[in-house]
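**Student:** any chance you can model this:
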Amino acid sequence: MTMTKEQRSRNLKPVTSGAKSTPSKQDRPSSISDESKETTLVLLDDKDDPHQVYAGTQSPAFNQALINQAVGSIWYGAAVDPATKKQLQCSAPGAMMNIGPKDAIEGMLAAQMVATHNAAMECYRRAMIPEQPLVGRESALNHGNKLSRSYATLVHAFDKHRGRGQQTVRVEHVHVYEGGQAIVGQVSRAGRMDAEPDHQSGIATPGEGKNGD
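**Tutor:** Coordinates of the predicted model:
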């Protein structure tokens, strides 16, 4: 069938020669201003970020992401009412705030401690479900025990990073004169001991009284 000139003009679409169809500015992501430019991430450093008490850093993006990760580790159950769900959601950042992280490492450890605790408690809850097979109860208890050990490891790493995992003995202004001896550390005494200077060496000899006994 032969098409008339008027019918052919209706089926034609205007195409610009040598140009590609590009989306309008409204269709483009706001972070990309031009197709020839790459997306640039802007990292903010805000010392007054209110979320710093939860994650320990001055990066709002990191703090909020860590809070969301901790909240995402919560198990809500099959059917939970909105009030209980809100309480559980607030419990994760509440625990992180009371742990009190001071930097990014402590913040990540705090979030992992919250997640590990939640997982362990869920395993223990499942172990208490009545009328379940013994193998199911044992499996839940075993997983809960492993998670509890992981939690203890995280707490130890947190304390070690903060400097509370080791004991430091600090000694100041110790004067040791010529011929004398000094002991730094814990000294236990099994009974009464008298000391008298050795006239030859000037060193106090334990166990010798004034009368030589």
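
**Student:** CA atoms for contacts and neighbours, from now on please.
**Tutor:** Noted.

**Student:** ok, which stretches of the protein are helices?
**Tutor:** With DSSP state H as the criterion, the chain has helices at 5-11, 52-55, 60-72, 82-99, 104-127, 134-162.

**Student:** any chance of TSV for the ones you listed, columns mean neighbour count and distance to residue 185?
**Tutor:** Formatted as TSV, those follow (neighbours: other C-alpha atoms under 10 Å; distance: least, C-alpha to C-alpha, whole Å):
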stretch	mean neighbour count	distance to residue 185
helix 5-11	9	97
helix 52-55	25	38
helix 60-72	18	43
helix 82-99	16	33
helix 104-127	21	32
helix 134-162	16	22
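
**Student:** among these, which comes closest to residue 169?
**Tutor:** helix 134-162 (16.4 Å; C-alpha to C-alpha).

**Student:** same for that closest one, what does it pack against?
**Tutor:** Helices and strands touching helix 134-162, by 3 or more C-alpha pairs under 8 Å, 6 or more residues apart in numbering; DSSP states H and E, are helix 104-127.

**Student:** the helix it packs on vs helix 134-162, what angle?
**Tutor:** When axes from the mean of the first three to the mean of the last three C-alpha atoms, to 10 degrees is applied, the directions of helix 104-127 and helix 134-162 differ by 160 degrees.

**Student:** elements contacting helix 104-127?
**Tutor:** Using 3+ C-alpha pairs under 8 Å, 6+ apart, the elements in contact with helix 104-127 are helix 52-55, helix 60-72, helix 82-99, helix 134-162.

**Student:** now the other sequence, so there's something to compare against:
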Amino acid sequence: MKIANIRRDDGGLNVSIEVDHPEPSLGHELISAAIGSECGDFTRGTLEALTMAAQKGEGVDERLMNYALSMVYGMHPKDQLEATLGVQMAAVQIATMKAAACLGASKSTQAMEAHERIFNRLARTFAAQMEALKRYRSKGEQRVYVERVNVEKGGQAIVGNVGRRGGEQGENGR
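**Tutor:** As a prediction, this is how the structure comes out:
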């Protein structure tokens, strides 16, 4: 992505986002595919959200924007919900690193404690987001893989898929 921070006559700032690809239409398709979207409005909204995460002062940092976009791409989102969570995770990661920098630069105990609280909250949020992504991708299913089973002499084993539906009772009434 190419970012241009353009100063307006009234002193405000406009940010221009352009796809950095020899064929812009193909570039847009690639970005849409990278974020798991088939909707142009969602792609534009996602890029705008990422620019908010990549703000530095009044403008947008192009390298930070590309970093955030690469984080979302690296998640390989399967749909728009995963992409949205990826954008949030990228924003939290960037904020966490900014908080870490402020923590490291703290000159007073009070400032250090404040930045430490912010850093810890952000780090916990990121871990919760990872867990949410894991649950969403697993669709609530829990899987147990048994790699090795030993059956002693006189024992019995079942080979194949074994399961019990909720609400059904076994032979013992359990």
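
**Student:** what's the closest of the helices of structure 1 to residue 186 of structure 1?
**Tutor:** helix 134-162 (22.7 Å).

**Student:** now the terminal residues of stretch 132-150 of structure 2, how far apart.
**Tutor:** Length of stretch 132-150 of structure 2, first residue to last, C-alpha to C-alpha, to the nearest Å: 36 Å.

**Student:** which residue in structure 2 lines up with residue 159 of structure 1?
**Tutor:** Superposed on structure 2 with TM-score structural alignment, residue 159 of structure 1 falls opposite residue 134.

**Student:** residue 110 of structure 2 versus its match, what's the distance?
**Tutor:** 37 Å.

**Student:** who touches the alignment partner in structure 2 of residue 114 of structure 1 in this structure?
**Tutor:** Aligned counterpart of residue 114 of structure 1 in structure 2: residue 90 (TM-score structural alignment). The contact partners of residue 90 of structure 2, by C-alpha atoms under 8 Å, 6 or more residues apart in numbering, come to 53, 68, 69, 71, 72.

**Student:** could the residues you listed be laid out in CSV, adding distance to residue 38 of structure 2?
**Tutor:** CSV is the format used below for the contacts of residue 90 of structure 2 (distance: C-alpha to C-alpha, whole Å):
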residue, distance to residue 38 of structure 2
53, 23
68, 20
69, 17
71, 19
72, 16
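
**Student:** what residue in structure 2 is paired with residue 195 of structure 1?
**Tutor:** Using TM-score structural alignment as the criterion, residue 195 of structure 1 maps onto residue 153 of structure 2.

**Student:** number of residues surrounding the nearest residue to residue 196 of structure 1 once chain neighbours are set aside?
**Tutor:** Distance criterion C-alpha to C-alpha, 6 or more residues apart in numbering; nearest residue to residue 196 of structure 1, sequence neighbours excluded, is residue 204 at 5.2 Å. Other residues lying near residue 204 of structure 1 total 16 when counted by other C-alpha atoms under 10 Å.

**Student:** quick check: residue 204 of structure 1 touching residue 193?
**Tutor:** No - taking contacts as C-alpha atoms under 8 Å, residue 204 of structure 1 lies outside contact range of residue 193: 11.4 Å.

**Student:** if I look at the closest residue to residue 60 of structure 2 other than its chain neighbours, how far off is residue 24 of structure 2?
**Tutor:** Closest residue to residue 60 of structure 2 apart from its sequence neighbours, by C-alpha to C-alpha, 6+ apart: residue 54 at 5.6 Å. According to C-alpha to C-alpha, residue 54 of structure 2 and residue 24 of structure 2 sit 22 Å apart.
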